[in-house]
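# sequence plus predicted model, see below.
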Amino acid sequence: MDMERIKQIGTAAAFNGGKILKDHFGRLHAVHKKGAIDLVTEADIRSEAAIIETLSRAFPEHAILAEESGRRDGNGGCWIIDPLDGTTNFAHNLPQFCVSIAFAVDDDIQAGFVLAPLLGEFFVAVKGSGAELNGSPISVSTTATLADSLLVTGFPYDHATIFTPLMDRFGRCLKATQGVRRLGSAALDLCYVACGRFDGFWEQHLKPWDTAAGFLIASEAGARTSVFSGAPYAIDRDEILSTNGAIHDELIKLLEQ
């Protein structure tokens, strides 16, 4: 596999999708609901189309798994696409949103691309080669204890179904740390762990396109990632915990209480 070619095309696809998001930001004509609080806009649809067109032109044989259009079978690899992670932020004119694209072979993530177009930040990682932000290497924080850490989390769209355990975990983490943030984009949350802005991130009920790229970027930056019990994480798992490693075991104890 020519990973330099994968990196080149993945980067082009991310920026093509990001351009559409920038063009639509603050200019939405309609916002639709996939669920009670799960939104989709014309920007999601057009960004995804541009990303798929870019990838398919270069790699017509590859499979596609995309949030809005679903799965297209193929061989030789699979592109996992979230054309707009943080749609609710986008719809409310908040700039914390991104394009997230990952490339996998046999369910093993090989490359990840996360572009926050309005923030001017592009995170990229190729497996075994480290992670970068705007071309410079990044690494997780060196915070040694949970008491000194800043965490980030997210709430799933079906939060009403798990409201009590969700709030219990949130409360325990809030009491034990310097603070907990909720930004509204799991892909960016993982990237912010990767570059040391946050010391840890946890969330439930995410989809592969939410985490695939960010998971690799965080891993290549030195993060430890698991499910809440500490068992290995994979993108089809229902929960994720990613930290700088030093606070991981402490945080597991809080999440598993």
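Structure received. Numbers count the residues shown, from 1 in each chain.
# okay, CA-based contacts and neighbour counts for the rest of this
Noted.
# and the strands in the stretch 51-200 of the chain, which stretches?
Counting by DSSP state E, counting those that start in this stretch, the stretch 51-200 of the chain has these strands, from start to end: 63-66, 70-72, 78-85, 98-105, 108-116, 121-126, 131-133, 136-137, 150-153, 179-181, 200-204.
# got another one to weigh against that:
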Amino acid sequence: MCSTDKMSEIAILEVIKKNFADHLILGEEGGIAGDTSSDYLWCVDPLDGTTNFAHCYPSFAVSVGVLFQGNPAAATVVEFVGGPMCWNTRTYTATAGGGAFCNGQKIHPSKTDKVEQSLLVTGFGCEHDDAWNTNFELFKEFTSISRGVRRLGGAAVDMCHVALGVTEGYWEYRLKPWDIAAAVLIIEEAGGVVTRMDGGKLCVFDKSVLVSNGAIHAKLLERIAPATEKLKSKGIDFSLWYKPENYVTDL
């Protein structure tokens, strides 16, 4: 574990607690803090892409999303780009109904409507289990039919790249609320589409996500959803990963 994760989360939580003392917080490092009866839940990933950060590989971010009764309400993802001797940032922001922005400019996904012309992204967790093996097969399959599949190592960054229009789709199993809470809103407000990998409506407490520009979503699901259903038939559960006890949602 990188000590920067902890220091980053401490700094973020100090600001949230100072300004929103009655809100609930779910941090990757510190877990649950605050009032579980609050309608508001902050999901904090203080360093998305820790391994990349440790190696100065330019694909990591700080991600903060706010839920109101379980639904994304506001979000920001600060992506660190460039690399040694040329570091810079891209700051993505969104509010429910207010659009999505990068460095203050409104953003939209690409309009590419063919998987064959798309650049895709996925991710692999630490558990080398059936889900990992299934995703590896999907990785090979999409590599053969698309312009390529990347594995960059930061879920929030990967999702924001779809919103920015530089990639067309992203999918991954085994994600946590702090991985996706901010980026889900950014994608949706940019005009993209987000579902579970079985095609169902996504809740940020679910454990799989498929993100796209919208134009290729159904085509991605044609291949991804059946593979996910096979995993579910083996007893692998991709429903709610975790929801804070007593936290009220309208989901």
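Sure, I can see it. Not measured: the values here are computed from a predicted model.
# with mean neighbour count and distance to T225 of the first structure as new columns, can the strands of the stretch 51-200 of the first structure be given to me in CSV?
Formatted as CSV, the entries for the strands of the stretch 51-200 of the first structure read as follows, by neighbours: other CA atoms under 10 Å; distance: least, CA to CA, whole Å:
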stretch, mean neighbour count, distance to T225 of the first structure
strand 63-66, 22, 22
strand 70-72, 12, 26
strand 78-85, 28, 19
strand 98-105, 27, 17
strand 108-116, 26, 14
strand 121-126, 24, 16
strand 131-133, 23, 15
strand 136-137, 12, 19
strand 150-153, 23, 14
strand 179-181, 16, 18
strand 200-204, 25, 9
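# need these in TSV with distance to L251 of the first structure, can you?
Supplementary listing: the strands of the stretch 51-200 of the first structure in TSV, determined by distance: least, CA to CA, whole Å:
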stretch	distance to L251 of the first structure
strand 63-66	31
strand 70-72	34
strand 78-85	25
strand 98-105	26
strand 108-116	25
strand 121-126	25
strand 131-133	24
strand 136-137	26
strand 150-153	10
strand 179-181	13
strand 200-204	8
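# looking at those strands, which is nearest to F215 of the first structure?
Of all these, strand 108-116 sits nearest to F215 of the first structure, with 8.1 Å by CA to CA.
# chain neighbours aside, what residue packs nearest to L220 of the second structure?
Once flanking residues are discounted, L220 of the second structure sits nearest to V115: 7.6 Å by CA to CA, 6 or more residues apart in numbering.
# hmm, that neighbour is touching S144, no?
No. Judged on CA atoms under 8 Å, V115 of the second structure makes no contact with S144 at a distance of 10.6 Å.
# compare neighbour counts for those two and give me the winner.
It is V115, of V115 of the second structure and S144, that has more neighbours when counted by other CA atoms under 10 Å, with 20 against 12.
# tell me the contacts of the aligned residue in the first structure for that one?
With TM-score structural alignment as the criterion, V115 of the second structure lines up with L146 in the first structure. Applying CA atoms under 8 Å, 6 or more residues apart in numbering, we find L146 of the first structure in contact with 176-177, 247, 250-251.
# let me know the distance separating L146 of the first structure from F97 of the first structure.
L146 of the first structure sits 27 Å away from F97 of the first structure, taking CA to CA, to the nearest Å as the criterion.
# what does S129 of the first structure correspond to in the second structure?
Residue correspondence to the second structure (TM-score structural alignment): S129 of the first structure is matched to G98.
# distance of its match from L41 of the second structure?
From G98 of the second structure across to L41 of the second structure, the span is 19 Å (CA to CA).
# likewise V64 of the second structure?
In this structure, V64 of the second structure and L41 of the second structure are 10 Å apart, going by CA to CA.
# cool, E172 of the second structure as well?
Per CA to CA, E172 of the second structure is found 23 Å from L41 of the second structure.
# with adjacent residues omitted, what lies nearest to the match of S129 of the first structure?
The shortest distance from G98 of the second structure to any residue that is not its chain neighbour, by CA to CA, 6+ apart, is 7.1 Å, and that residue is E189.
# hmm, that neighbour is touching Y92, no?
No. Checked against CA under 8 Å, the pair E189 of the second structure and Y92 is beyond contact range at 11.2 Å.
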